[in-house]
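Asks: kindly generate the corresponding structure for this input.
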Amino acid sequence: MTATPTASQGLQLWHLPALRAVPALLVGLPLPFIQLHSPLVGLIALALLLGGTALALFAGRRAVPEGAGAWPVPVAAWTAVMAVVAAVLGAVSATELALGLAVAAWAIPAGALELRAWWRMRAVTEPRILRLARDWRAVGVLTILLGLVFALLRDAVTLTGLVGAYAVIVGVYHALAALSARPARTTTSERSDA
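Replies: Alright, predicted model coming up:
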């Protein structure tokens, strides 16, 4: 029999990926329906994605298992800085180069920190924590790949589309990770037997 967590128990393992899914999906889902895929739209989408992600990481920082370290805090801080940079670049110099370099400057270090968290947790035997660590590995690799692609490409339509595609893929991935990390619910009869 598994116990159902109560609200008083605070953050659970599944809260961090659930929190991270929200801004990714909110930014990624409407982006394909915006007609103008310009560097300005890409930088605005990036600023919104990174701002929401920074808030989600900071809010869920205590939902990380002890052995993983406090990786959400430096990633949240770097992500918040890059959200401001993206917003400023959007207002001052909305170019393909600015969009590409802003994404690359954020994604490569953020992905590396997430991979480091996976590396620290790879020997864990508890299945839910191990699945969560593997999710960090997948998102870390995808984020680094995004940074490498953005460092090389300079087409506004492609770059803006890739921001949206990345956001949707990572948002769905985080939503599924949250669902798989949730503990099983107990029925009323199981709770009354306890």
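Asks: could you use CA atoms for every contact and neighbour count after this?
Replies: Will do.
Asks: so residue 131 sits right up against residue 181, yeah?
Replies: Yes - using C-alpha atoms under 8 Å, residue 131 is in contact with residue 181, at 7.4 Å.
Asks: between these two, which one's more packed in?
Replies: residue 181 (22 against 17; other C-alpha atoms under 10 Å).
Asks: the more buried one and residue 132 touch, don't they?
Replies: Yes - between residue 181 and residue 132 there is a contact under C-alpha under 8 Å: 6.8 Å.
Asks: what about the closest residue to residue 84 other than its chain neighbours, how many neighbours?
Replies: In space, and not counting its chain neighbours, residue 84 is closest to residue 47: 6.7 Å by C-alpha to C-alpha, 6 or more residues apart in numbering. Residue 47 is flanked by 27 other residues according to other C-alpha under 10 Å.
Asks: Proceed likewise with the subsequent sequence, for comparison:
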Amino acid sequence: MDPHAVLGLPHDASLEEATVAYRALAKSHHPDVTQDPRAAEVMARINAAFDELRARAAAGTLSDDMAAAGPAPSSAPATAGGRRERGGWLPDAIRRALGAELLAALEQEERVTLVVPTATWASPETRLALTDRRLLWLADDQPTHRIRSLRFRDVAEVDFKLNWPRRRGTASVRVRNHAGRRFDFGDIKPDIALTIAQTVSGRI
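Replies: Predicted structure coming up:
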């Protein structure tokens, strides 16, 4: 796969240009905004292409302009002492779904159950991962503080809610920590949202 071709970019494009192209394509091809039966497949290719460009930038294999634009950490750094690469203990499909930035945020041997696109009040383009110890998410359209997390031990309560009737066919997961702060994850398929809520509830 040529990531530049997928995003419609010249090979000397900067990371900033790649980000703009990615966001434009995501708004057109995301399964939530189109009835195209191939939308999920197309969106997966777009995500993979963008993650590949960010990983190349981190490895210093892109143009100077792209590398200077603020690359994301590499998803597969070499490690000392023979340890496995970041996320190397996970299935390939999960690694691809996480992308470079969420992979880089994982702790050693942190298991990931699922990765799902969602929306939060801060970012309508969020990628949420459910791990064996926390909720971990990437605010994909934010320039800074993109990675956030909430450990199960810090969760006071969790609720599941169907979004009816305005956004039929989607659901939300609402989580509140012990300090009273609320985190809402919306636009998730109901069965997946229920799985997330039940898993978090079983860990608190």
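Asks: TM-score for these two?
Replies: In this superposition the chains share a TM-score of 0.32, using TM-score structural alignment, normalised by the length of the first structure; 108 aligned residues with a C-alpha RMSD of 5.6 Å.
Asks: re the thing from before, list the contacts of the residue nearest to residue 84 of the first structure.
Replies: By C-alpha atoms under 8 Å, 6 or more residues apart in numbering, the contact set of residue 47 of the first structure is 82, 83, 84, 85, 86, 87.
Asks: Serialize those to TSV and add fields for secondary structure, neighbour count and distance to residue 188 of the first structure.
Replies: Output for the contacts of residue 47 of the first structure, formatted as TSV (DSSP: H, G, I helix; E, B strand; the rest coil; neighbours: other C-alpha atoms under 10 Å; distance: C-alpha to C-alpha, whole Å):
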residue	secondary structure	neighbour count	distance to residue 188 of the first structure
82	helix	22	47
83	helix	27	45
84	helix	16	48
85	helix	18	51
86	helix	30	49
87	helix	20	49
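Asks: element containing residue 191 of the first structure?
Replies: Using DSSP states H and E, residue 191 of the first structure maps to helix 188-193.
Asks: no no, residue 23 of the first structure
Replies: helix 15-28.
Asks: could you do residue 47 of the second structure as well?
Replies: Assigned by DSSP H and E, residue 47 of the second structure falls in helix 39-59.
Asks: now do residue 43 of the first structure
Replies: Using DSSP H and E, residue 43 of the first structure sits in helix 39-59.
Asks: for residue 135 of the second structure, same thing?
Replies: Using DSSP H and E, residue 135 of the second structure falls in strand 134-139.
Asks: quick one: the helices in the second structure, in order.
Replies: For the second structure, the helices defined by DSSP state H cover 3-7, 15-29, 39-59, 64-67, 92-105, 190-203.
Asks: actually the first structure, sorry about that
Replies: For the first structure, helices defined by DSSP H occupy the ranges 15-28, 39-59, 72-92, 96-121, 127-152, 156-181, 188-193.
Asks: buried ones in stretch 140-152 of the first structure, by neighbour count?
Replies: Within stretch 140-152 of the first structure, the residues that count as buried by 16 or more other C-alpha atoms under 10 Å are 140, 141, 142, 143, 144, 145, 146, 147, 148, 149, 150, 151.
Asks: can you count the residues close to the closest residue to residue 147 of the first structure other than its chain neighbours?
Replies: Leaving aside its chain neighbours, residue 147 of the first structure sits nearest to residue 104 (3.8 Å; criterion: C-alpha to C-alpha, 6+ apart). Per other C-alpha under 10 Å, the neighbour tally for residue 104 of the first structure reads 22.
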